[in-house]
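J.: Predicted coordinates and the sequence they were generated for:
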Amino acid sequence: MTKFVFVTGGVVSSIGKGIVAASLGRLLKSRNYSVSILKLDPYINVDPGTMSPFQHGEVFVTQDGAETDLDLGHYERFTDTSMSRLNSVTTGSIYQAVINKERRGDYNGGTVQVIPHITNEIKERILGVADYTQADVLITEIGGTVGDIESLPFLEAIRQFRKQVGRENVLYMHVTLIPWIASAGEMKTKPTQHSVKELRSIGIQPDILICRCDRSLPQGIKEKLSSFCDVPVECVIPAIDAKSIYEVPLILEQEGLAFQALSLLNMKQRQADISEWRNLVKKLYSPKHRVEIAIVGKYVSLSDAYLSVVESLRHAAIATHSEIHIRWVNSEDLEVEPAQIHLKGVDAVVVPGGFGIRGVDGKVAAIKYAREQKIPFLGLCLGMQCAVIEWARNIVGLKDAHSAEFEPLTTNPVINLLPEQQDVVDLGGTMRLGIYPCRLNANSLAARLYQQKEINERHRHRYEFNNAYRNLFLDSGYVISGTSPDGRLVEMVELPEHPFFIASQFHPEFISRPNAPHPLFKGLMEAAIICSQTSSVPQTPVQVS
């Protein structure tokens, strides 16, 4: 039977529940237990697909096409396990399901209430993930903090859950802040005491406390928390701030988190093998090269909007023994100032995805600069579309070339709407979403990077390369290096005479892993290292291993 771990948070939001849940998943996998992780989000949106990146950060896309919270990206990267739409549940999706059942008459005319109907739906979702994955342990993170009104149905549901599946099969883990008060020169436990008191008032007694702190947690503080929160002192686990999120599993392993969790769940204590994870952290902290990479986007004021892109660059940096410095460049600035002002001296340029016309011409300007100056370039989704627009305008000679998404009346829509999107009205969950196959040109940079003939990548877009212009691009020297298996959809483009210039319609950042960097990001990093080591930017194509 699946065992269940519920992760709640107190005192403040953004305390790191997702990283803690992912880290526990990593530690359990290192003991050869199968793990899945579920996110229960309290917002009423059905999913984050239509939410602004400025508010919510990136939208992470699963293999089966679900638009989910960015924490699912952490879950996948830490556990090296693909999640599905079942692993992301919002208040909106719960209420939508319950209302649909009521409309169908499933409740036989009964009054529909938060308890039991909403809480039962939540419990069914949890059990559904356990049944589908058959995981040894299902870790469930509850978004927000204890005391939030919108989180109450989720907390009530997990309170009931222990009675439903058996006390020995459920573990409650509470992540809380232990602040250091500089003026007093001491740590304070009172916020945690109040947080646990709030949790206990609704019937949940935490079994383990994860104490976020910026310094070592004294034994006296552990004993005080143990006494006031009714948690064994060995289950008061410090989680000291780390230089990298990838160090967190090692810190929690040293503090005995996995050992205590397995003990409380009456599971066998297996020998852990975290050598691979130790090695990648060691490589992260002992770089041999330093590169500066510009990310040119429209949401750069919130780095979480490009979280998977940043983490994919880090994965590539680990694999190439590199330290990366990211230069955040607002694409709107490139619309009013020369690209050279913002991009001079960088070793590579990444243009990620996005929606809407704001900042698009700045992205086009950045791509033109990278192409002309022979700076390694990687375009992702909208980044590929902007690369197509740039080539059409500046090489093919179609000065008004644009995407029909931004200029519906353009006479040269080199990027156009997918045929199946023509009559779509709803924006949420209606794009080309999830994993699709891509066939690679055998003589391309893409094929050399992937070392495969066919790949599978995740998508999130409505518009595509307009095939009416395909021959025009091919005749002018552009290479279409990846297409859908039937050859209809253009998935990848590149420039063979450039040191490293490649762009994809899909989002490779969603499947990169710290122990298995994505080939496109690894190739970019290798090209950037060469760029950083030469006095002048290389003028011939880089041979990428």
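T.: Structure received. Numbering: from 1, shown residues only.

J.: Could you use CA atoms for every contact and neighbour count after this?
T.: Will do.

J.: where do the helices sit along the stretch 301-450 of the chain?
T.: 307-319, 339-343, 360-372, 382-391, 445-450 (DSSP state H, counting those that start in this stretch).

J.: Deepest in the core, which of the ones you listed is it.
T.: Sort the helices of the stretch 301-450 of the chain by mean neighbour count, taking mean count of other CA atoms under 10 Å, and helix 382-391 sits at the top with a mean of 27.

J.: Quick check: the gap between G185 and E58.
T.: 38 Å (CA to CA, to the nearest Å).

J.: Neighbour count for those two, which is higher?
T.: E58 (28 against 8; other CA atoms under 10 Å).

J.: for that one, what are its contacts?
T.: Neighbour list for E58: 69-70, 304-308 [criterion: CA atoms under 8 Å, 6 or more residues apart in numbering].

J.: any idea how far I502 is from it?
T.: 22 Å.

J.: The structure to be compared is supplied as follows:
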Amino acid sequence: MARFIFVTGGVVSSLGKGLAGAALASLLQARGYKVRMRKLDPYINVDPGTMNPYEHGECYVTDDGAETDLDLGHYERFTGVASKQSDNVTTGRIYQTVIRKERRGDYLGGTVQVIPHITNAIKEFATADIGDEDFVLVEIGGTVGDIESLPFMEAIRQLGNELRNNAIFIHLTLVPYIAAAGELKTKPTQHSVKELRSIGIQPDILLCRSEMPIPEGQRAKIGQFCNVPPEAVIQALDVRTIYEVPLSYHHEGFDAAVLNAFGITDAPDPDLSKWEEIVDRSINPEGEVNIAVVGKYIELQDAYKSLTESLTHGGIANKVKVNIDWIESEEFEKDRDSVADRFSGVHAILVPGGFGERGAEGKIRAVTYARENKIPYFGICYGMQMAVIEGCRNLADMPHAGTSEFGDFDPNVVGIMTEWTKGNKTETRSADGDLGGTMRLGSYPCDLIPGSKVHEIYGQDRIDERHRHRYEVNIAYKEVLEKVGYKFSGLSPHGDLPEIVEIPDHPWFIGVQFHPELKSKPFDPHPLFKSFVKAALDHSRLV
């Protein structure tokens, strides 16, 4: 039977519950255990698919097409275990499920209430679709005391009783340093645990974020006031790279405390060699490269979390530090002449995914500069579409080319596809239908053209990559673009959906319709990011 670890947070948000859970899962993996991670989100949206990135950060997409919280990206990057639809649920989805049951008459005319109906639905989700995992880590979003999270807290409280010796609770808090007083303060942690205990949950382990080491005396004080053994009060100090977190937590005894809470005394020692190598490559690079990311949500860099980490992974693979120069694409619309100056000292340019017309012309100008000046260019999803439009306008004598996402252009070389094939099933959507869940989502196959740059990079004929987009490049413009130097080097198996375009007569110019950043990991960097950073490094040696 799987053992459950419930992770809650207190005091303030953004302490890093997702990162803490992911690091713990990686430590349990390093001891030979099989792990699974999932997230309970208290917000009422059914999923983050329609949420503005400024609201929620990145929307992470799984192989099976779930639009999920960005923490699932942390889970995959640290454990390598692919997340599923069943690993993320929101209040909205829970209520949607319960209301559908009520409408069908499943509750036999009974009054539908938060307890037991909503809490039962949460418990069913938390414990469903479990195979032979040794540990299932369940993170509850938000902080203790939030009104939105109360049903989730009640549900895991009940699970704690039902699972008995097969469930523990970890509570992540903040121990702030007050400079004026010159000391760390434990009171916020005490109050947070008091709030947690008031709803019936006694934490087994406290993970205390702090800017500086917490003295033994204060850790003992925390344990005494919070009814936790001193050895289960674990300090979580800031580290040089997030990939040092597993090593730091192991050093502090976090994984040992978890095993002890379950009464496990015969666990094998962890093999942390891969994390030691990753950290060594991260903090001791042999060089550095400057990569410009021309986006439209750069004020909140969590909107590009997987992208940032994938560039870091490419740097780890090439033993270099990647310096990201974040550029707001609208800059190039306000001042056309600023492009060359802004890209001075840049070794590669990346245009990421996005939605909407704002900043599109600025991204197109970035593509033009990269193409004409032979600077490595990587276009992801929207970035590929802008590269196609740029090629049509400036090389194929179609100066008014555009995308139907923004209006009616002459011609629309990018448009909404209303039907395509996934496996043996036909997927359809309507141009005027709901926005939520109507994109091409999840993993789809792509056939690579032999002799192409991407075929060389991947080293295989067919790949599977994750998608999240509503508009597609129109295959009808393949021939005209290939006549002016583009190559459609990756196509859907039926040949009707362009997946990859490249320019052979360029050091490195690749646009992909999918999101390769969603599959990159520090110990297994994505081939495209590994190659892109290598191209940036090669370019840096020329300038």
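T.: Here it is on my side, so go on. Keep in mind the model is a prediction, meaning the values are calculated, not measured.

J.: With distance to E247 of the first structure added, can I get the helices of the stretch 301-450 of the first structure in CSV?
T.: CSV is the format used below for the helices of the stretch 301-450 of the first structure (distance: least, CA to CA, whole Å):
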stretch, distance to E247 of the first structure
helix 307-319, 13
helix 339-343, 32
helix 360-372, 34
helix 382-391, 31
helix 445-450, 28
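
J.: about what we covered before: what subset of the contacts of E58 of the first structure is buried?
T.: Buried by 16 or more other CA atoms under 10 Å: 69-70, 304-308, out of those.

J.: on that earlier part again, looking at the helices of the stretch 301-450 of the first structure, spot the one closest to Y436 of the first structure.
T.: helix 445-450 (15.7 Å; CA to CA).

J.: Read off where stretch 375-382 of the first structure ends up in the second structure.
T.: Matched against the second structure by TM-score structural alignment, stretch 375-382 of the first structure falls on residues 375-382.

J.: V291 of the first structure: which element?
T.: strand 289-297 (DSSP states H and E).

J.: can you check K534 of the second structure too?
T.: Element membership for K534 of the second structure, per DSSP H and E: helix 527-540.

J.: Just list what that helix packs against, helices and strands only.
T.: Applying 3 or more CA pairs under 8 Å, 6 or more residues apart in numbering; DSSP states H and E, one finds that helix 527-540 of the second structure contacts strand 288-295, helix 305-318, strand 348-351, helix 453-458.

J.: Which one of the ones you listed lies nearest to P53 of the second structure?
T.: helix 305-318 (10.7 Å).

J.: now the closest one against helix 527-540, angle please.
T.: 60 degrees (axes from the mean of the first three to the mean of the last three CA atoms, to 10 degrees).

J.: Give me every residue in contact with helix 305-318 of the second structure, excluding its own residues.
T.: 57-58, 70, 73, 278, 281-282, 285, 321-322, 517-518, 520-526, 529-534.

J.: do the same with stretch 133-144 of the first structure
T.: With CA under 8 Å, 6+ apart, stretch 133-144 of the first structure has contacts from 1-9, 13, 17-18, 21, 25, 33-42, 129-130, 151, 154-155.

J.: In PyMOL, how would I select the buried members of these?
T.: Buried residues within the contacts of stretch 133-144 of the first structure, by 16+ other CA under 10 Å, are selected in PyMOL with:
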select buried, resi 2+3+4+5+6+7+8+9+17+18+21+25+34+35+36+37+38+39+40+41+42+129+130+151+154+155
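
J.: Just to be sure, which of the contacts of stretch 133-144 of the first structure are found in strands?
T.: 3-9, 35-41 (DSSP state E).

J.: I'd like the residues you listed as JSON lines, with distance to V490 of the first structure appended.
T.: Listed next are these as JSON lines, based on distance: CA to CA, whole Å:
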{"residue": "K3", "distance to V490 of the first structure": "45"}
{"residue": "F4", "distance to V490 of the first structure": "44"}
{"residue": "V5", "distance to V490 of the first structure": "43"}
{"residue": "F6", "distance to V490 of the first structure": "43"}
{"residue": "V7", "distance to V490 of the first structure": "42"}
{"residue": "T8", "distance to V490 of the first structure": "44"}
{"residue": "G9", "distance to V490 of the first structure": "44"}
{"residue": "V35", "distance to V490 of the first structure": "36"}
{"residue": "S36", "distance to V490 of the first structure": "34"}
{"residue": "I37", "distance to V490 of the first structure": "34"}
{"residue": "L38", "distance to V490 of the first structure": "34"}
{"residue": "K39", "distance to V490 of the first structure": "34"}
{"residue": "L40", "distance to V490 of the first structure": "36"}
{"residue": "D41", "distance to V490 of the first structure": "36"}
